[in-house]
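Peer 1: got a predicted structure here, sequence first:
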Amino acid sequence: MTETAALRTAPLRARAEIDLAALRANVRTLRGRAPGAALMAVVKSDAYGHGAPQCARAAVQAGATWLGTATPEEALALRAAGLTDVRVMCWLWTPGGPWQEAVEADLDVSVSGMWALREVTAAARRAGLPARVHLKADTGLGRGGCQPGGDWAELVREALRAEAGGLIRITGLWSHFACADEPGHPSVAAQLALFREMTAHAEGRGVRPEVRHIANSPATLTLPESHFDLVRTGIAVYGISPSPELGVPADFGLRPVMTLSASLSLVKQVPGGHGVSYGHHYVTPGETTLGLVPLGYADGIPRHASGAGPVLVGGKWRTVAGRIAMDQFVVDLGGDEPGAGEQAVLFGPGDHGEPTAEDWAQAAGTIAYEIVTRIGTRVPRVHVNESV
């Protein structure tokens, strides 16, 4: 029996159940939104908290032909986990990074400036293998990427020189949107126009990339003209809407993949006027029952959701009573008396009336990306529906 299989039936303090059938369905839906482009499933940050190797395999089973990570260490871990027959790209580099290991592992790496081009070409020379390089253009996000104009012209020129010398292959030209989750924002059209201009410059000098890509999850769902040769889908793979203002996951044909739950560790009766948790920011209005949920901010439950986070217990929505502590928080059960061990569902797809990650995001004043990604390592990931 695998560890994941054993965890399905073992009594647990808490668990994050990951539905890989839902993930595969999401990938197929996203492929249908961009039928003329290849699909990259972004599995950075341990697949947004869902478990990178398992989610990567499921995405590939559903037709993803690329995987994306932020750091090279994340990408190398995918190769070590046996994901060797799929293209893997990583983009967050710092000087002195594991360039040679990346070249030897046949990773695609991002280059935004001359320092990175020098380091990757030196690594390729040591490895005796050409590096697969994507040149990144800063079209307006203002983070990574090479500035348009002279900087871009120099990077393209020197990359072509390295390619002619057999040290690199320019396999991609790419950029990233700033406001694709706000359709109609003027920066979207401006970035798209500049991306076309910068790729045209590179191709006019002789660059022949395998893929050009700028579309993230929201652009994949709402901006067909941005799809080019490859779309990079992150949060949408996990069934979370990248733009709640435009619709819930079901509106895009997506289904949330993670369900976070815990077993009540204590249920007790208390009188009215009883202070609850640190600071007594909640005082019971009358005689009631309290339930103790053994999850806290050390597990990634946002303290900012104190007094507001929703939880389903016994078929009813409850609200966090008082402050969320490091390892636990309290819900007021309103006189109901479920037994210790009763399931408390913090979020899931919403099928059974449970809150969603977006509900927690609203309660904490953040985005659903952060809610799922921050769930800590003390919470076991239990992967279900692993077989296709």
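Peer 2: The structure has been received and is ready for your questions. Residues are numbered from 1 along each chain as shown.

Peer 1: from here on, just use CA atoms for contacts and neighbour counts.
Peer 2: Fine.

Peer 1: please tell me how far the residue nearest to Pro349 when sequence neighbours are not counted sits from Ala41.
Peer 2: Closest residue to Pro349 apart from its sequence neighbours, by C-alpha to C-alpha, 6 or more residues apart in numbering: Pro256 at 5.0 Å. For Pro256, the distance to Ala41 equals 15 Å [C-alpha to C-alpha, to the nearest Å].

Peer 1: which residues of the stretch 251-388 of the chain fall in strands?
Peer 2: 258-263, 266-270, 275-276, 282-283, 288-293, 310-313, 316-321, 329-332, 343-347, 381-384 (DSSP state E, counting those that start in this stretch).

Peer 1: next, format those as CSV and append distance to Ala127 and mean neighbour count.
Peer 2: Rendered in CSV, the data for the strands of the stretch 251-388 of the chain read as follows (distance: least, C-alpha to C-alpha, whole Å; neighbours: other C-alpha atoms under 10 Å):
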stretch, distance to Ala127, mean neighbour count
strand 258-263, 40, 24
strand 266-270, 58, 17
strand 275-276, 61, 18
strand 282-283, 62, 17
strand 288-293, 52, 23
strand 310-313, 53, 23
strand 316-321, 55, 20
strand 329-332, 53, 24
strand 343-347, 47, 25
strand 381-384, 37, 20
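
Peer 1: minimum distance to Glu74: which of the ones you listed has it?
Peer 2: strand 381-384 (17.9 Å; C-alpha to C-alpha).

Peer 1: ok, second structure coming up, stack it against the first:
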Amino acid sequence: MSAATLTIDLSAVAENTRRFVRAGSPAVLAVVKADGFGHGLADVARTAVANGATWIGVTSVAEGVAVRAAGVTVPVLSWLNPVQVDVPTVLRHRIDLAVPSGRHLAAIVAAEPRHPVRVHLQLDTGMARDGAAPEEWAGLMAAARRAEVAGWVTVVGVMGHLAMADRPGHPGNAQGKSALLRGVALAEQAGLRPTLRHLAATAATLTDPSAHLDLVRIGAGLVGIDPSGSTRLRPSLRLTAPVAQVRRVGAGVGVGYGHTGVTGRPTTLALLPLGYADGLPRSASGRAQVLVRGRRCPVIGVISMDQTVVDVGDVPVEPGDQAVLFGPGRAEPAVEEWAAWAGTIPHEIVTGIGHRVGRSVR
């Protein structure tokens, strides 16, 4: 244990959920993959449902089982599974499955489920990633119709994902919407009657009402992250660590491995007992800042596996003082700032905090 603490504010998750529900979206699916974006799968799922979410989204069947174990009863959709998915577990825990290919569908049929498996046909609408490629759509729809008539599946929805949703107005978004609607039309031509069309995640939900369709999938937005940069959501994390050691040094002192940081004046260095093994991005070395006694202070030298050194100047710091690495306060560094310092996105910062860091949920 690093003695650092990640404080998770579920009231922020609740407020963000209500904001999306109030936005007039037809239905909100709360995405709790990656341990609820690092906030705790069970806590985020229960909080989202209590504040108006009517679906839960996960990547794996195992995550879906964990959602059920948390007492959540609303529909659960899992969309990133191997071809040979555990169909009995899916049925036992009432989990909907995304079907991204004919092989996935065939494996469900081959399992001869005792009851129809609820499926969402997953289409590649412009990412060349998950989902069936456009040339496969007609065949997938026909096979899904045969499986539905035979009683193996019930086609509940058709889903896709937008590659450019964080760039409002990008022509790729319109192309993605058109592609999904083309897929829905093919499904209907095959005799399917899906009741849910879903495409929008957080960014598109905030910036493009035409992408809402029948269901929106909110993950990052639940925890205060807007990938589009268009909306101020409420952050839900604060990461703190105690100062473990303080030393006064002169000018020209090299700090840490390789002496990548060198003091430019006489100063005070404060050692924090956490590093990249705890989720601080090493790439933020020399750029990141932390809040110590109300003042922003720069990280000096390289962020090590277990240790980070901060140049606190003449701030009167004592061992045991709490440093804030990021948080929602006005003066505190934000998760988005850490992402910028590291050359990444906020999602990676919040999902990367390691298990040596203690959790405090409120």
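Peer 2: Received, thanks. In this text the structure is predicted, and so the values were computed from the model without any measurement.

Peer 1: just the buried residues of the helix ranked longest in the second structure, please?
Peer 2: Determined from DSSP state H, the single longest helix within the second structure is helix 171-189. The neighbour-count check on helix 171-189 of the second structure (16 or more other C-alpha atoms under 10 Å) flags 172-174, 176-177, 179-181, 183-184, 186-187 as buried.

Peer 1: quick one: contacts of stretch 191-204 of the second structure?
Peer 2: By C-alpha atoms under 8 Å, 6 or more residues apart in numbering, the list of residues contacting stretch 191-204 of the second structure from outside reads 141, 145, 155-162, 165-166, 168, 177, 180, 184, 187-188, 211-221, 226-228.

Peer 1: what do we get in the first structure for Glu304 of the second structure?
Peer 2: Actually, residue 304 of the second structure is Ser. It isn't Glu. By TM-score structural alignment, Ser304 of the second structure lines up with Ala325 in the first structure.

Peer 1: try Gln189 of the second structure
Peer 2: Under the alignment (TM-score structural alignment), Gln189 of the second structure maps onto Gly204.

Peer 1: what about the residue most central in space within the first structure, is that helix, strand or coil?
Peer 2: The first structure has Tyr48 as the residue nearest its centroid, 3.3 Å off, counting by C-alpha atoms, centre = their mean. Judged by DSSP: H, G, I helix; E, B strand; the rest coil, the three-state class of Tyr48 of the first structure is helix.

Peer 1: which residue in the second structure aligns with Asp106 of the first structure?
Peer 2: By TM-score structural alignment, Asp106 of the first structure lines up with Arg94.

Peer 1: that match against Val74, yeah?
Peer 2: No - in this structure Arg94 of the second structure lies outside contact range of Val74 using C-alpha atoms under 8 Å: 9.5 Å.

Peer 1: nearest to Arg33 of the first structure, out of the strands of the stretch 251-388 of the first structure?
Peer 2: Minimum separation from Arg33 of the first structure across those (C-alpha to C-alpha) falls at strand 258-263, 22.5 Å.

Peer 1: start and end residues in the second structure for the closest one, please.
Peer 2: Using TM-score structural alignment, strand 258-263 of the first structure pairs with 237-242 in the second structure.

Peer 1: repeat that for stretch 49-61 of the first structure.
Peer 2: The alignment of stretch 49-61 of the first structure onto the second structure (TM-score structural alignment) covers residues 38-50.

Peer 1: what's in contact with that stretch?
Peer 2: 8, 10, 13-14, 17, 30, 32-36, 55-56, 66-67, 70-72, 74, 222-223, 350-353.

Peer 1: report the buried residues of that stretch.
Peer 2: Residues of stretch 38-50 of the second structure classed as buried: 38-49 (neighbour count, 16+ other C-alpha under 10 Å).

Peer 1: with adjacent residues omitted, what lies nearest to the match of Ser304 of the second structure?
Peer 2: Nearest one to Ala325 of the first structure, counting by C-alpha to C-alpha, 6+ apart, is Gly296 at 5.4 Å.

Peer 1: what's the neighbour count on the one you found?
Peer 2: For Gly296 of the first structure, the count of nearby residues is 19 (other C-alpha atoms under 10 Å).
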